[in-house]
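K.L.:
Sequence and predicted model, in that order:
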Amino acid sequence: MAPEIKYTKLFINNEWVDACSGYTFPAHTPHDGSVIAEVAEGDKADIDLAVAAAKAAFHRDSKWRLLDASARGRLLSKFADLVQRDAQYLGELDSYNTGKNIRMALGIVQKGVNGARYAASLADKIQGDTIPAGCTVVVKPAEQAPLTSLALVTLLKEAGIPAGVVNVVTGFGPGAGTALTHHPDVAKISFTGSLEVGKQIQQAAGKANLKRVTLELGGKSPLVIMNDADLNLAVTWAAHGVFGNQGQMCFAASRTFVQSGIYDTFVKKAVDFARNIKIGNPSDPDVDHGPQVDGDMMNRVLAYIEKGKQEGAKLMTGGNRIGTTGYYIEPTVFADVEDHMTIAKEEIFGPVQCIFKFETLKEAIDRANNTNYGLASGIFTKNINDALHFSKHVEAGNVWINTYLASTAQTPFGGFKDSGLGREKGMDCVEEYLEIKTVTISLPKTI
């Protein structure tokens, strides 16, 4: 049963409102392509209203700015409580709208709750520093010696005056969000999505008013399986790492490097795992694999699969659309993939596992790093030296050892190279939104 659609308008200045133009657009469920609802379509006039409301909240006399840090933390805790209260409904809505299986959707909602609680706990713990410093000041007339005095320097981390109005753009809906990039009163952009759109946002931000930019742009993440790995564990996590959310994950383990001693066995087990994944309506709690988010994404993934076959990768299972209703693709496994192939180099963003053979860890690291991306990585091994060597030398912002996908609100998340700028989550994320003010106070030498 489809969840009730309660709100379809724009949320501006704490109110649900129609778009200024009155325009709407249809939102579809990827399960069967049917229309979920007609949703208000924001435009420039709506953006101006939203930014003006956000900017007003930054005024020094606004109610929000006058709240002390502890009170802000309590509000964030209340928000987390409300999301927790409605977690089942929110998960069902996300599953219905994007095609995530309901278990994953509920898990993501819970991650949101955890993130809000973590942020709430930090609200009154953002602290500055003091620096003992001497000051030399040149005074007039010039023939007089410079005055030297002691000084107390304080660094204020201005949580009350953070980056400013922030434009947050999510990967599946960058259109209206990118328009905000050009707005003169937007001070920061946080974008999650494709490299191409991320570059456009960064360039636009540079031409505007030197906006801060945080980008999380996906990757072509390597997962290395050593000969001594727990094979069943490695096969399971490798599959979850690339088939989860139908491969529509920025940190998907889309390049699986398997050492030659276990290569054939791993491929066989990987194929068996893929063939036994339960596919169907994502609202069914027993289903593992739902549809791609829309028809365009489905066709893009199918084109990559054809490219893989044309370039000589060995299709072991899957590779086809399922039925003619909805946007379903079979979990797909390619073996004998080579580094020069398109499916080895470009982010597919679909349920396509690419398996490569390697001989030595040194070779695996070199090949893993031979990409312009650097978001996530992983290794399965019982050798602690190999694990530490890999974690030291792999060029990725996240390294998982004998697991994959593990992440909490406290752990920074982000990438190297073209996988992005800055970090999400953890204290590193908070720093992205603060201003540091240096206040220098002259002190007399004697009392």
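P.N.:
Noted; the coordinates are in hand.

K.L.:
going forward, measure contacts between C-alpha atoms and count neighbours the same way
P.N.:
OK.

K.L.:
biggest helix in the chain, by residue count?
P.N.:
Secondary structure of the chain per DSSP state H: the longest helix is helix 102-122.

K.L.:
Give me the contacts around the lengthiest strand in the chain.
P.N.:
The residue-count maximum for a strand in the chain (DSSP state E) belongs to strand 147-158. With contact meaning C-alpha atoms under 8 Å, 6 or more residues apart in numbering, strand 147-158 is reached by 126-139, 434-445.

K.L.:
how about 7 Å then?
P.N.:
Residues outside strand 147-158 that contact it (C-alpha atoms under 7 Å, 6 or more residues apart in numbering): 126-138, 434-445.

K.L.:
The structure to be compared is supplied as follows:
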Amino acid sequence: MTRPQDLAGWRDLAEQLKTELECRAFINDEFVDAESGETFETINPATGEVLARVASCDAADADKAVAHAREAFRGGEWSRMAPGKRKQVMLRLADLMEQHRDELALLDTLDMGKPIMSSLGDMAGAIGTIRYQAECIDKMYGEVAPTGEDALAMVLREPLGVVASIVPWNFPLMMTAWKIGPALAAGNSVILKPSEKSPLSALRLAQLALEAGLPKGVFQVLPGFGHTVGKALALSMDVNCLAFTGSTGVGKMLMQYAGQSNLKRVYLECGGKSPNLVFADCRDLDRVARHAAEAIFHNQGEVCIAGSRLLVENSVREAFVDKVLKAAESMQPGDPLDPQSFMGAIVDQTQYERILDFIRQGVEEGARLRTGGEALEGPGLFIRPTVFDGVTDQMTIGREEIFGPVLSVFGFDSEDEAVAMANDSDYGLAAGLWSQDIDRIMRVTRRLESGQVFVNNWAGGDQTVPFGGVKQSGNGRDKSHHSLEEYSELKSVWMALG
């Protein structure tokens, strides 16, 4: 298939794709309706069009999927498969994802409103994750402990069992790959609960997994709502691990459910209010301003690590904010199917109204609205890039995660003040630091309370480095071999000799 090159081409492909959507749950290698027969609508936020009615799973479907997953795990066709063979299956899955990359990207764009070029970038990340984790499978070693000659002690790594992955709507398939990649690579059976706002690419992935040759019951997909099927998975006595990306509030509930059930492992990647620190000594303020704008307006600001708090040294603040405003002007929302659009639509009406309410609060609490602050007229849920200056940490927009295209600018006079402001948050997912002073970079990097720090860039990294936060941003790590370790269990073996 030749990739479309313009808006008309992507629209044509979208019309074709909408006639082929799979909307049923994927349980034990079969696409089936929910036990209740219930469905929900998935809507294109750029047009208001109903794309499809999708199976709405609940506790009955969860119980059935968990039973099949447990049976598959104990059967051992995947969990005890030779590592090299398991690797080949996952590499076939990655190859199939590569062959269908445009289609998968288009599903995410239609489902949640993100620009098609952004979705294509997500697919590269998703495919890279599956390939990286596949290559890790036969490179993870156990240990032989030091003992005397009368014993042999080994430390083995074994899969956990049944893993339930609950993923968000902002990067639907990429977040799915980050969760299921290492869990499958470790030999677990995986049940995926995609967001009800973006289930379509997960169901298409199930078709590809079937084609790739994953054994029966090893990978299943349950579309539905968090308070029904998600809760049921979290409370299940036969799920060994819960991997979640989403809000801090939901993450806290999932930890409670784990405690109420079987003390299953819970790995969380939750909210963020990430600080982006700009010191006066950094070179090329125009380039830095462009990156600062992209850090908040990429994906309509619906990004867990969005650089939503911009902290600028006061000696350059006015000039720097002017440069950010200029950059923001080139990032206006447009049709998500247009390859020229930098921003797309807000995912749904609830999130759209929530963002606009935060903007109203910012004005009421005295922040200086420099640009944006309003929605676009016409069909679709579009909000302009919005910048507030003169924000303080007492203001709602300065403390709470908005998850939209709203930037809050703070000023500081010293390094200590900047670090204190950056750390004055319940969150600790990411932080940015712009400076040419290597001594300052080393000092501040170590003092920032964050799971990841981007120095003279924003959101840099690849599959070799872990992704995750501290404080109320969670405790799990996606990507890298560290994520594979999270989905395995250590078993100690002590053998008496002679």
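P.N.:
Arrived safely. Everything numeric in this text was worked out from a predicted model, so none of it was measured.

K.L.:
ok, back up a step: and after the longest strand of structure 1, which helix or strand comes next?
P.N.:
The element immediately downstream of strand 147-158 of structure 1 (helix or strand, assigned by DSSP states H and E) is strand 165-169.

K.L.:
I'd like to know how many residues surround the counterpart of D18 of structure 1 in structure 2.
P.N.:
Counting by TM-score structural alignment, D18 of structure 1 corresponds to D33 in structure 2. Close neighbours of D33 of structure 2, defined as other C-alpha atoms under 10 Å, add up to 19.

K.L.:
before we move on, what about R131 of structure 2?
P.N.:
21.

K.L.:
In space, what's closest to the counterpart of it in structure 1 - neighbours in sequence excluded?
P.N.:
The alignment partner of R131 of structure 2 in structure 1, by TM-score structural alignment, is R117. Counting by C-alpha to C-alpha, 6 or more residues apart in numbering, S77 is the residue found nearest to R117 of structure 1 once chain neighbours are left out, at 5.7 Å.

K.L.:
Assign the one you found to one of the three secondary structure states.
P.N.:
helix (DSSP: H, G, I helix; E, B strand; the rest coil).

K.L.:
measure the aligned partner of it in structure 2 to S189 of structure 2 for me?
P.N.:
Under the alignment (TM-score structural alignment), S77 of structure 1 pairs with L91 of structure 2. Applying C-alpha to C-alpha, to the nearest Å, the value for L91 of structure 2 to S189 of structure 2 is 17 Å.

K.L.:
again with K323 of structure 2
P.N.:
50 Å.

K.L.:
Correct me if wrong: the match of D18 of structure 1 contacts F26.
P.N.:
No - using C-alpha atoms under 7 Å, D33 of structure 2 is not in contact with F26, being 8.8 Å away.

K.L.:
what residue of structure 1 takes the place of P466 of structure 2?
P.N.:
So, by TM-score structural alignment, P466 of structure 2 is matched to P412.

K.L.:
which residues does that match contact?
P.N.:
With C-alpha under 7 Å, 6+ apart, P412 of structure 1 has these contacts: 423-426, 428-429.

K.L.:
Could you rerun that using 6 Å?
P.N.:
P412 of structure 1 sits next to 423-426 when contact means C-alpha atoms under 6 Å, 6 or more residues apart in numbering.

K.L.:
Also N281 of structure 1?
P.N.:
Counted by C-alpha under 6 Å, 6+ apart, N281 of structure 1 has zero contacts.

K.L.:
List the buried residues of the longest strand of structure 1.
P.N.:
150-151, 153-158 (16 or more other C-alpha atoms under 10 Å).

K.L.:
returning to what we had before: the contacts of strand 147-158 of structure 1 in helices, which ones?
P.N.:
Among those, DSSP H puts none in helices.

K.L.:
What lines up with E330 of structure 1 in structure 2?
P.N.:
Match for E330 of structure 1 (TM-score structural alignment): R384.

K.L.:
swap in D272 of structure 1?
P.N.:
In structure 2, D272 of structure 1 lines up with K326, judged by TM-score structural alignment.

K.L.:
how much space is there between that match and Q340 of structure 2?
P.N.:
18 Å.

K.L.:
chain center to the longest helix of structure 1: distance?
P.N.:
14 Å (C-alpha atoms, centre = their mean, to the nearest Å).

K.L.:
average offset between it and structure 2?
P.N.:
Following superposition, helix 102-122 of structure 1 is found to deviate from structure 2 by 0.6 Å on average (mean C-alpha distance after the TM-score superposition for structure 1).

K.L.:
Which strand or helix spans the residue nearest to N245 of structure 1 when sequence neighbours are not counted?
P.N.:
In space, and not counting its chain neighbours, N245 of structure 1 is closest to K100: 5.4 Å by C-alpha to C-alpha, 6+ apart. In this assignment (DSSP H and E), K100 of structure 1 forms part of neither any helix nor any strand.

K.L.:
K100 of structure 1: how many residues sit nearby?
P.N.:
K100 of structure 1, neighbours per other C-alpha under 10 Å, totals 31.

K.L.:
The match of E330 of structure 1 reaches G372, doesn't it?
P.N.:
Yes - taking C-alpha atoms under 6 Å as the definition, R384 of structure 2 is a contact partner of G372 at 5.2 Å.

K.L.:
more neighbours, the two?
P.N.:
R384 (24 against 19).

K.L.:
and the gap between that one and G301 of structure 2?
P.N.:
From R384 of structure 2 to G301 of structure 2 the distance is 11 Å (C-alpha to C-alpha).

K.L.:
What does L160 of structure 2 correspond to in structure 1?
P.N.:
L160 of structure 2 maps onto A163 in structure 1, by TM-score structural alignment.

K.L.:
actually M442 of structure 2, not the one I typed
P.N.:
By TM-score structural alignment, M442 of structure 2 lines up with L388.

K.L.:
Which helix or strand contains that match?
P.N.:
Taking DSSP H and E as the criterion, L388 of structure 1 maps to helix 384-393.

K.L.:
swap in G378 of structure 1?
P.N.:
G378 of structure 1 belongs to strand 376-380, assigned by DSSP H and E.

K.L.:
Now that strand on structure 2. Mean distance?
P.N.:
Strand 376-380 of structure 1 sits 0.6 Å off on average (mean C-alpha distance after the TM-score superposition for structure 1).
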